[in-house]
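# The following block contains a protein sequence and its predicted model.
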Amino acid sequence: MPHPYVKRLFTDSVKKVQEEYGVRDTGQQLEDSPIAHDVFTERERTFIEMRDSFYMATVNVDGWPYVQHRGGPKGFLRVIDNKTIAFPDFRGNDQYISMGNLRSSNKISLILMDYPNRRRLKILGYCKVVTEREDLMQVAELEPEGYGYAAHRAMIITLDSFDWNCPQHIVPRYTQAEIKASFPQPDISMGNLRSSNKISLILMDYPNRRRLKILGYCKVVTEREDLMQVAELEPEGYGYAAHRAMIITLDSFDWNCPQHIVPRYTQAEIKASFPQPDISWTNLSLPTIQDVEKFEGAVMPVEVTGICKRAENISEFILSPLNDSSITPDAGSHIRIAVRSHDGQIKTNAYSLINGPEQSAAAHIAVFRETDGDGGSRFMHDVLRVGDHLYIQPPKNDFPLVENAEHTILIAGGIGITPILSMARALNAGNDSFEIHYTARTEKSMAFKQQVADIAGDSSHFYFSREEPVVRLDIEDILSDPKIGTHIYVCGPKVLIDAVIATAEVKEWPKNQIHFELFGNPLARQDSDKPIEVELRKSGKTVQVASDQSVLDALLDTGVNVGFSCKRGECGNCKVPVLEGEIDHRDIVLDTYEKKAGNVMCSCVSRVKGNRLVLDL
């Protein structure tokens, strides 16, 4: 018997979207689940009665969904029995939209949020409205003691089904009481939009007790339809890749009253109100020679001789060798730097050299500060000071320029300018023919813009996706004329690289003339990722991989020796042999034949579509 919640919401249009995005297997697993989720257990009872607010959705006779925020003291939403919940209806803005909608359909949907612990519970049910005239005592019994607001109706909801949802993208928020205690802290909507493009939003400003309600018409733009439009909406440094753009045309909006909104605060807002030094970073020590002895290959001691801000969240670091060595700034090359992560562990991060051929005395790199990253960029920005000593591995080049090209097209996105800048300097020094196309969200976020303009002159082109007037990178125009002898180099986020590769294929550019280097790691994480179990057939070991962990990291954590380099799915050094499991390939290094064969995977980014993987290790 299908899971009731899934039976209600996995309509034909929802299933079709799941198939298109390759997650139908996950949906089928939910449909086949033996757990009914049609009666509340003690777990749900405890969760429900601890809430001080929830979101409630109804639909009117014209098909418009209406989302309402309901708030009150903790416990105002009660579990009457294992099939019934109820809450008092306080007077609000006197519009009675939900009440009117329930006259035509008693179907209702709730979302209950536990922000501090990043949990949410979704409930489907049938709502009965009981007025004071109909049953005064029942209404009075639901009225919270000492709240100060009178209940005018009782909302009695009979459970149809419920579902616990994943914690991804829930920003922890805290009530004033919680702050005080700490200081002495599958996508159903996509399918629905196939049958109706009407949408309703509610935006909350919890600290200031404000809310804005919006009605509109939603258009879904996929990567296949407009890759660049999707890419431009991707938040910089967030760590998750956008797969669709949701474009909402406004129908109307309304500011709503502040009643029953319990103020909540994000960790950033709490930190601003209770400023404390970031002890975990300021106490970190610099890596020592003993720390880096375990790394393969030679290491070179360097001194930080310069730090210069180049754009929002981007700084240039100058690292000068302490011995008589010099840095060979081969265009496209990178160095690895020993850094200390937030937990105190030592690791090496790769950074592209931005040096020109005339700058061989020191290593010049630029680093984007990722607030939510794993610590390397935070260490560089927050810990390092001029005069500090570090250890680096000598330059290595996995992204070299082809010699004697007749013409070179350079394309950079965001911090992907770093290897592209060194290429531009080398091409300019050799009087070679080239052009450069550089895109960023705003001019303030574009590092080295003036240097690029000085180097390339009229052959430099700049694009801004979030600054008026919007000037978008037109890849089709740039690659409109395939020529033997012209080579293309692109570096930036995956969505930019995908667009260049896809366009080059359509325009019939020879594959050996397209060169790329990926920045960031959106491939490694997806909303639908689940924990998986990995069996190592040769050694007899079993390794558990968390939903937010790569197979490679899980193997390394358990002492399994696997080679790796980029951890971004672009070098192929972490390939492992696969015996069983349907591979979800997310790399950009394996060719079509290797992926279809299904017997090897890049363990740093790829996963398995089921929950079990068997490796020949």
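Yep, it's here. Worth saying up front: this structure is predicted, and the values here are computed from it rather than measured. Numbers count the residues shown, from 1 in each chain.
# rest of the way, CA atoms for contacts and neighbours
OK.
# who does the strand ranked longest in the chain touch, helix- and strand-wise?
If you go by DSSP state E, the chain has its longest strand at strand 151-165. Contacts defined by 3 or more Cα pairs under 8 Å, 6 or more residues apart in numbering; DSSP states H and E place strand 151-165 against helix 4-9, strand 84-90, strand 119-131, helix 136-141.
# And the first one, what's buried?
Judged by neighbour count using 16 or more other Cα atoms under 10 Å, the buried positions of helix 4-9 are 4-6, 9.
# Format these as CSV; extra columns: distance to Pro65.
Formatted as CSV, the buried residues of helix 4-9 follow (distance: Cα to Cα, whole Å):
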residue, distance to Pro65
Pro4, 21
Tyr5, 19
Val6, 19
Leu9, 15
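# Looking at those, spot the one nearest Leu536.
Val6 (34.5 Å; Cα to Cα).
# distance of the closest one from Ile409?
Using Cα to Cα, to the nearest Å, Val6 is found at 50 Å from Ile409.
# And for Ser252?
From Ser252 to Ile409 the distance is 46 Å (Cα to Cα).
# Show me what the strand or helix carrying Val614 is in contact with.
Using DSSP states H and E, Val614 falls within strand 612-615. Outside strand 612-615, the residues that touch it by Cα atoms under 8 Å, 6 or more residues apart in numbering are 532-537, 576-582.
# can you pull the contacts of Val17?
Taking Cα under 8 Å, 6+ apart, one finds 190-191 in contact with Val17.
# quick one: secondary structure of it?
helix (DSSP: H, G, I helix; E, B strand; the rest coil).
# Please compare the first structure with the one that follows:
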Amino acid sequence: MMKLDLIAVRVAARRIEALDIVSLDLVPEDGNALPAFAAGAHIDVHLPGGLVRPYSLCNPPGGESCYRIAVLRDPASRGGSQAVHAHLLVGTALAISPPRNHFPLDAQAPFHLLLAGGIGITPLWAMAQALFQTGQPFELHFCTRSRARTPFLDTLASSPFAAQVQHHYDDGEPMQKLDIAATIRQAPAGTHLYVCGPQGFIDAVLQAGRDAGWPENRLHREYFGAAPVASANQGAFELQLASSGRVIPVQAHQSALAALLAAGLDIPMSCEQGVCGTCLTGVRAGTPDHRDQYLTDEERAANDRFLPCCSRALSPRLVLEL
């Protein structure tokens, strides 16, 4: 039986957007409107074989008759993108979560600078459409390996804001490649930056923003995958539930999330990489070993929450708000 918070949908359309990239239009099985969302939101897609993966919505908010996602077939994936490309054909029925948004636009920003790397265009494409609809100033820079690997190329070219979009190709002329530092330096005063794409691209953009003196509250990012975090601490530790005092051991090389699930707790989860924030759990005592890409540096320093899918403990025990 489907969980009550999931939505039954089917694939109404499927398009090849670029080399190894497919987009899917998901419509509700019951014909009712889908829940409203804001640009930057994602949904969890429940795939064949029990996999659950988050994908950003790339269509603009408003008139939610369908959700559109675009997925890159990644040979290094853990099975999610392969399942999408192989099994999600037109007519396929599946379940999705309601939209969640950890990457919203700042309505007070005087200017929005959108920097996309590869398939990281998906939330930023929704943002560009939403910003145009509301008349807010923005600029979109889209970096890809080549034209053949650039999704939405024709759609972007024919959009009413095509003049606000610049393409940058790794295999193009030097003038085509994005000068991140110069782009940030030339942005209007008070600009908010939004970046999504591979981790190396995001890290370079954020560092350029910091080097330019931009405060963290103007640097927004969304990761699609987490890189392994090197740490000497890979030993066992304990989790204590604040509500009951129950202690759950976490073995070396076992995730805290796996230990909680094995103990019978119902913990919401999605990416299992510390990217989406779905499993975020409060911490009352102890010191987490943060290994996620979701929390800000300030939130990590507070040590009052952690993501059990990837993070561990620097102290022998963590007392959780569970």
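Cool, got the structure. If you're wondering where the values come from, they're calculated on a predicted model, not measured in any experiment.
# Compare Ser252 and Ile409 of the first structure and say which is more crowded by neighbours.
Just comparing Ser252 of the first structure and Ile409: by other Cα atoms under 10 Å the higher neighbour count belongs to Ile409, 19 against 10.
# Show me what the more buried one lines up with in the second structure.
In the second structure, the residue paired with Ile409 of the first structure according to TM-score structural alignment is Leu113.
# ok, its match to Thr122 of the second structure distance?
15 Å.
# can you check Glu29 of the second structure too?
Glu29 of the second structure is 24 Å from Thr122 of the second structure, by Cα to Cα.
# ok, the two, which is more surrounded?
Thr122 (29 against 14).
# In the stretch 201-322 of the second structure, what residue spans correspond to strands?
Ranges of strands in the stretch 201-322 of the second structure, per DSSP state E, counting those that start in this stretch, are 219-223, 237-241, 247-250, 281-285, 288-289, 305-306, 312-313, 317-320.
# Report the contact partners of the counterpart of Gln133 of the second structure in the first structure.
Here Gln133 of the second structure is matched to Ala429 in the first structure, going by TM-score structural alignment. Going by Cα under 8 Å, 6+ apart, Ala429 of the first structure touches Pro357.
# do you know how far Ala429 of the first structure is from Leu9 of the first structure?
62 Å.
# and if you look at Glu178 of the first structure?
Glu178 of the first structure is 35 Å from Leu9 of the first structure, by Cα to Cα.
# now do Leu473 of the first structure
Taking Cα to Cα, one finds Leu473 of the first structure at 39 Å from Leu9 of the first structure.
# Same check on Ala350 of the first structure?
From Ala350 of the first structure to Leu9 of the first structure the distance is 45 Å (Cα to Cα).
# Gly413 of the first structure too?
39 Å.
# before we move on, what about Glu403 of the first structure?
Per Cα to Cα, Glu403 of the first structure is found 57 Å from Leu9 of the first structure.
# closest to Ala12 of the second structure out of the strands of the stretch 201-322 of the second structure?
Using Cα to Cα, those put strand 219-223 closest to Ala12 of the second structure, at 27.2 Å.
# State the span of the first structure onto which that closest one is aligned.
Counting by TM-score structural alignment, strand 219-223 of the second structure corresponds to residues 514-518.
# Mean per-residue distance, that stretch versus the second structure.
On superposition with the second structure, the mean distance recorded for stretch 514-518 of the first structure (mean Cα distance after the TM-score superposition for the first structure) is 1.6 Å.
# wait, what's in contact with Ala12 of the second structure?
With contacts defined as Cα under 8 Å, 6+ apart, the neighbours of Ala12 of the second structure are 24-27, 90-91.
# Repeat the analysis, applying 7 Å as the threshold.
25-27, 90-91 (Cα atoms under 7 Å, 6 or more residues apart in numbering).
# Please pick the buried ones from those.
Buried subset of these (neighbour count, 16+ other Cα under 10 Å): 25-27.
# Surely Ala39 of the second structure and Trp125 touch.
No - Ala39 of the second structure is beyond contact range of Trp125, at 8.6 Å (criterion: Cα atoms under 7 Å).
# Who has more neighbours out of the two?
Counted by other Cα under 10 Å, Ala39 of the second structure and Trp125 do not tie: Ala39 has more neighbours, with 26 against 23.
# give me the element the aligned residue in the first structure for that one is part of.
In the first structure, the residue paired with Ala39 of the second structure is Ala331, using TM-score structural alignment. Taking DSSP H and E as the definition, one finds Ala331 of the first structure inside no helix or strand.
# Could you do Pro395 of the first structure as well?
Assigned by DSSP H and E, Pro395 of the first structure falls in strand 389-396.
# roughly how far is the very next helix or strand once past that strand from the heart of the chain?
Counting by DSSP H and E, the next helix or strand C-terminal to strand 389-396 of the first structure is strand 407-413. The chain centre lies 27 Å from the centre of strand 407-413 of the first structure; the measure is Cα atoms, centre = their mean, to the nearest Å.
# Show me what strand 407-413 of the first structure is packed against.
strand 434-440, strand 486-492 (3 or more Cα pairs under 7 Å, 6 or more residues apart in numbering; DSSP states H and E).
# ok, which stretches of the stretch 501-617 of the first structure are helices?
551-557, 592-597 (DSSP state H, counting those that start in this stretch).
# which one of the ones you listed lies closest to Gln229 of the first structure?
The nearest among the helices of the stretch 501-617 of the first structure, by Cα to Cα, is helix 592-597 at 26.6 Å.
# Run the chain-centre distance for the closest one.
28 Å.
# List the buried residues for it?
Those would be Lys595, for helix 592-597 of the first structure by 16+ other Cα under 10 Å.
# Tell me if I'm right that Pro104 of the second structure and Ala39 touch.
Yes - if you go by Cα under 7 Å, Pro104 of the second structure and Ala39 touch, sitting 6.4 Å apart.
# Overlap in contacts, those two.
By Cα under 7 Å, 6+ apart, no residue touches both Pro104 of the second structure and Ala39.
# ok, and the closest non-adjacent residue to Gln199 of the second structure?
Tyr223 (6.6 Å; Cα to Cα, 6 or more residues apart in numbering).
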